[in-house]
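Participant: Got a predicted structure plus its sequence, pasted below:
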Amino acid sequence: MTDVLQKSSKDDQPAPRRAGDKVLDAAETLFYAQGIRAVGVEEIVNVAGVGKPSLYRAFGSKEELIVAVLQRQEAGFWRRLEESVAACPNDPRAQLIHFFRGTAERSRLGGYRGCAHSNAAVEYPEEGLVRGEALGFKTRQRERFTQMARDMGAADPQGLADELLLLLEGVYVARQIHGPSGPAQRVGHAAETLIAARLGG
């Protein structure tokens, strides 16, 4: 009985975090707060508490690490969108309005610097791995919004999707310029007004 209890206690212990996970966490925080090009590998490993070999074993290069960070950020975006979908079943119009209202709320958070992919695309104007990852996400985002606009019966689904994406990109920039109480807070209302105009009421 004692052996069973000892084994259970040992099994219940949390597994030690992998060095790669520590590097990814540190890079995500640093890139978002300071910008990607401003952060060097040395700073990342120092914050992660690991050596450089651990970073290169897990990711191969700084560019591959950036891509991994962007993929994690993309997963977060889809998770938030799906939460809005689940909150408003079978109503794509309400789903998008819910999502934009949530975006306004997120923009009030301290340290909010908009979209990691938009920031990366600005920092990496040249073709390459990082820009390709950022633009790939933006393409998938545009396709999803277009499908949702189509599902709500918009006469021009692509046009409505593009206008909604302009609102979203505007939030990312406006929050960084005007702060948490600036124009970004009106994006939920703006999205609702835009959709109503496009759908005729």
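Facilitator: Done, it's in.

Participant: hey, let's count contacts and neighbours off CA atoms from now on
Facilitator: Will do.

Participant: so how far is the biggest helix by length in the chain off the chain centroid?
Facilitator: Longest helix of the chain, by residue count under DSSP state H: helix 62-87. What separates the centre of helix 62-87 from the centre of its chain is 5 Å, taken as Cα atoms, centre = their mean, to the nearest Å.

Participant: how about that helix: buried residues?
Facilitator: 62, 65-71, 73-74, 81, 84-85 (16 or more other Cα atoms under 10 Å).

Participant: First-to-last residue distance for stretch 35-52?
Facilitator: Stretch 35-52 has an end-to-end distance of 20 Å (criterion: Cα to Cα, to the nearest Å).

Participant: and the nearest residue to Gly153 once chain neighbours are set aside, how many residues sit next to it?
Facilitator: Of all residues not flanking Gly153 in the chain, Leu199 sits nearest, at 7.4 Å (Cα to Cα, 6 or more residues apart in numbering). Neighbourhood size, Leu199 [other Cα atoms under 10 Å]: 16.

Participant: How about the contacts made by Leu199?
Facilitator: 153-155 (Cα atoms under 8 Å, 6 or more residues apart in numbering).

Participant: can you check Ala184 too?
Facilitator: Residues in contact with Ala184 (Cα under 8 Å, 6+ apart) are 104, 107, 170-172, 174-175.

Participant: element containing the nearest residue to it once chain neighbours are set aside?
Facilitator: Nearest residue to Ala184 in three dimensions, chain neighbours excluded: Val171, at 4.8 Å (Cα to Cα, 6+ apart). Using DSSP states H and E, Val171 falls within helix 157-178.

Participant: other SSEs contacting that helix?
Facilitator: Applying 3 or more Cα pairs under 8 Å, 6 or more residues apart in numbering; DSSP states H and E, one finds that helix 157-178 contacts helix 129-151, helix 187-199.

Participant: Put this next to the first one:
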Amino acid sequence: MSEHTAPQAPLTPAARRILETASRLFYARGLHAVGVDTIAAEAGVTKKTLYDRFGSKEALEVAYLRARDARWEELLGRTLEQHPVAGVDRVLAFFDAVEEWSASAGGRGCAAINARAEVDDPGHPVAVEVARQKSWVRGLLESECRGAGLARPGELADALVLLYDGALAGSGTGVPGDPFPTARRAARALCEAHRA
């Protein structure tokens, strides 16, 4: 886990079951469609245990998003390690990683985008967590663009994060049929256009 996420205390076995169950259900059905009664029953715990471990449903929703983000970050880190030299290939590795992520942990698009679509208040803990995650990805893309010597790295990162999120959203709808290769090709063209 990198600096952008706060360290968490180790989870008890019951808390792990709750989080795993909630994660599966939230991603499959959505935050609002899944109640704490369902999560507790499927995790084999009482509602009291759920609240003792997480405090509130909102806190459990944020824990779900952070747990997915931590797994995504690990995969991205491994992918970036395969491209140790700064350059366009390292920037494009984001698109390789997100395609692999979607194949193994996706199917319904981006969990963060899906969760954010369910809350109206930008101050809601879920909205705050999603903004943090998306800002981190955008900032890392800008850093990689700068490291690659690409012109106007902030502007380029803005465009790349839209392609990245668009591919994730498209993967949940099936349109286009191959969102990640399409986004990667567009990202390469943008990077080439920004060569200093």
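Facilitator: Happy to help now that I have it. Keep in mind that this is a model prediction, so the values were computed, not measured.

Participant: Can you pull the TM-score for these?
Facilitator: With the length set by TM-score structural alignment, normalised by the length of the second structure, the two chains reach a TM-score of 0.85; 184 aligned residues with a Cα RMSD of 2.0 Å.

Participant: Next, count neighbours for Ile36 of the first structure.
Facilitator: Neighbour number of Ile36 of the first structure under other Cα under 10 Å is 20.

Participant: So for the second structure, the centremost residue is which one?
Facilitator: Asp69 (4.8 Å; Cα atoms, centre = their mean).

Participant: my guess is it meets Gln133, correct?
Facilitator: Yes: contact criterion Cα atoms under 8 Å: Asp69 of the second structure and Gln133 qualify, at 7.4 Å.

Participant: returning to that earlier point: between the contacts of Leu199 of the first structure, which is nearest Glu133 of the first structure?
Facilitator: Nearest to Glu133 of the first structure among the contacts of Leu199 of the first structure: Ala154, at 29.3 Å, using Cα to Cα.

Participant: Checking the closest one next. Helix, strand or coil?
Facilitator: coil (DSSP: H, G, I helix; E, B strand; the rest coil).

Participant: coming back round to it: mind giving me the packing neighbours of the longest helix of the first structure?
Facilitator: Helix 62-87 of the first structure packs on helix 19-34, helix 92-106, helix 116-123, helix 129-151, going by 3+ Cα pairs under 8 Å, 6+ apart.

Participant: Those helices into TSV, with extra columns for mean neighbour count and distance to Ala161 of the first structure?
Facilitator: Below are these laid out as TSV (neighbours: other Cα atoms under 10 Å; distance: least, Cα to Cα, whole Å):
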stretch	mean neighbour count	distance to Ala161 of the first structure
helix 19-34	19	26
helix 92-106	20	10
helix 116-123	18	17
helix 129-151	17	5
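
Participant: how about stretch 77-89 of the first structure, aligned to which bit of the second structure?
Facilitator: Counting by TM-score structural alignment, stretch 77-89 of the first structure lines up with residues 72-84 of the second structure.

Participant: Other residues contacting the matching stretch?
Facilitator: 1, 89-90, 93-94, 96-98, 101.

Participant: Would you point out the most distant pair within those?
Facilitator: Met1 and Asp89 (23.5 Å).

Participant: picking that back up, looking for the alignment partner of the residue nearest to Gly153 of the first structure in the second structure.
Facilitator: Checking TM-score structural alignment: Leu199 of the first structure goes with Arg195.

Participant: so what's the aligned partner of Val119 of the second structure in the first structure up against?
Facilitator: Per TM-score structural alignment, the equivalent position to Val119 of the second structure in the first structure is Tyr124. Under the criterion of Cα under 8 Å, 6+ apart, the neighbours of Tyr124 of the first structure are 130-131.

Participant: what about 10 Å?
Facilitator: Residues in contact with Tyr124 of the first structure (Cα atoms under 10 Å, 6 or more residues apart in numbering) are 36-37, 118, 130-132, 134.

Participant: now do Ile66 of the first structure
Facilitator: Ile66 of the first structure neighbours (Cα under 10 Å, 6+ apart): 24, 27-28, 31, 36, 59, 72, 120, 129-130, 133.

Participant: What does Gly35 of the first structure correspond to in the second structure?
Facilitator: Under the alignment (TM-score structural alignment), Gly35 of the first structure maps onto Gly30.

Participant: just checking, that match touches Ala115?
Facilitator: Yes: the criterion here is Cα atoms under 10 Å, and Gly30 of the second structure meets it with Ala115 at 7.0 Å.

Participant: hang on, the earlier thing: same list, the buried residues of helix 62-87 of the first structure, but as JSON lines with distance to Thr146 of the first structure please.
Facilitator: What follows is the buried residues of helix 62-87 of the first structure, written out as JSON lines (distance: Cα to Cα, whole Å):
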{"residue": "Lys62", "distance to Thr146 of the first structure": "33"}
{"residue": "Leu65", "distance to Thr146 of the first structure": "30"}
{"residue": "Ile66", "distance to Thr146 of the first structure": "28"}
{"residue": "Val67", "distance to Thr146 of the first structure": "25"}
{"residue": "Ala68", "distance to Thr146 of the first structure": "26"}
{"residue": "Val69", "distance to Thr146 of the first structure": "26"}
{"residue": "Leu70", "distance to Thr146 of the first structure": "22"}
{"residue": "Gln71", "distance to Thr146 of the first structure": "21"}
{"residue": "Gln73", "distance to Thr146 of the first structure": "21"}
{"residue": "Glu74", "distance to Thr146 of the first structure": "18"}
{"residue": "Leu81", "distance to Thr146 of the first structure": "14"}
{"residue": "Ser84", "distance to Thr146 of the first structure": "16"}
{"residue": "Val85", "distance to Thr146 of the first structure": "15"}
